[in-house]
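J.: only the shape, not the letters, is given here:
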């Protein structure tokens, strides 16, 4: 399917939804990850806990609690950690980190 056709299909979905026909629209609901391996993400980036926390704006104690399974990251933190894991350069760019 061409990109033009994808755009047209998407617009048709929006029109159907706006007209109250939710069944005709093909929406995909995204689900936040239910868990993340914080230590693995940090180790993959070859950073200390202190470096990782400072680079991405986490409290050091919070990071330690996640890695020691004393606490579980909330949904927004799991999303950010997943983004860091998948595309750290995009996160650095978005946060204007050099």
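T.: That came in fine, so what should we check first? In this text the structure is predicted, and so the values were computed from the model without any measurement. Residues are numbered from 1 along each chain as shown.
J.: can we go C-alpha only for contacts and neighbour counts from here?
T.: OK.
J.: return the set of buried residues in the biggest helix by length in the chain.
T.: Assignment by DSSP state H gives helix 3-18 as the longest helix of the chain. Using 16 or more other CA atoms under 10 Å as the test for burial, helix 3-18 gives 13, 14, 16, 17.
J.: then this one, side by side with the first:
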């Protein structure tokens, strides 16, 4: 490995450690907004139990999302965005 590349990697690790300790701010921060689960469910007109079944989660999990005690992550968050953006196609695909 080239010395310059190695030095850059070491510097990056030092900066990451300083950020983790709160000694320096992160140079950028990315946040991903998750759609409001209740609004999406109401948009397509399903009950909690119907929507939970469609999303393949428990009703309790759906209620936690709707009451903002928990947030959907990963595939669930992506699926919510798809349902919000293209509800007809999403419902047709998920019900087949």
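T.: Okay, I see it. The model shown is predicted, which means the values in this text are computed figures rather than measured ones.
J.: now the longest helix of the first structure: which residue numbers in the second structure?
T.: Using TM-score structural alignment, helix 3-18 of the first structure lines up with nothing in the second structure.
J.: can you tell me how far residue 75 of the second structure is from residue 96 of the second structure?
T.: Look at residue 75 of the second structure and residue 96 of the second structure: by CA to CA, to the nearest Å, they are 19 Å apart.
J.: same deal with residue 54 of the second structure?
T.: Look at residue 54 of the second structure and residue 96 of the second structure: by CA to CA, they are 11 Å apart.
J.: residue 72 of the second structure now?
T.: 23 Å.
J.: more neighbours, these two?
T.: Shown here are residue 72 of the second structure and residue 96; by other CA atoms under 10 Å, residue 72 has more neighbours (20 against 5).
J.: run through the residues that contact that one.
T.: Shown in contact with residue 72 of the second structure (CA atoms under 8 Å, 6 or more residues apart in numbering): 34, 65.
J.: number of nearby residues for residue 34 of the first structure?
T.: For residue 34 of the first structure, the neighbour count with other CA under 10 Å is 11.
J.: corresponding residues in the first structure for the top helix by length along the second structure?
T.: With DSSP H setting the assignment, residue counts place helix 3-20 as the longest helix in the second structure. Per TM-score structural alignment, helix 3-20 of the second structure has no counterpart in the first structure.
J.: if we can go back for a sec, in TSV: the buried residues of helix 3-18 of the first structure, plus distance to residue 7 of the first structure.
T.: Converted to TSV, the buried residues of helix 3-18 of the first structure look like this (distance: CA to CA, whole Å):
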residue	distance to residue 7 of the first structure
13	10
14	11
16	14
17	15
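J.: not counting sequence-adjacent ones, nearest residue to residue 64 of the second structure?
T.: Closest residue to residue 64 of the second structure apart from its sequence neighbours, by CA to CA, 6 or more residues apart in numbering: residue 70 at 5.4 Å.
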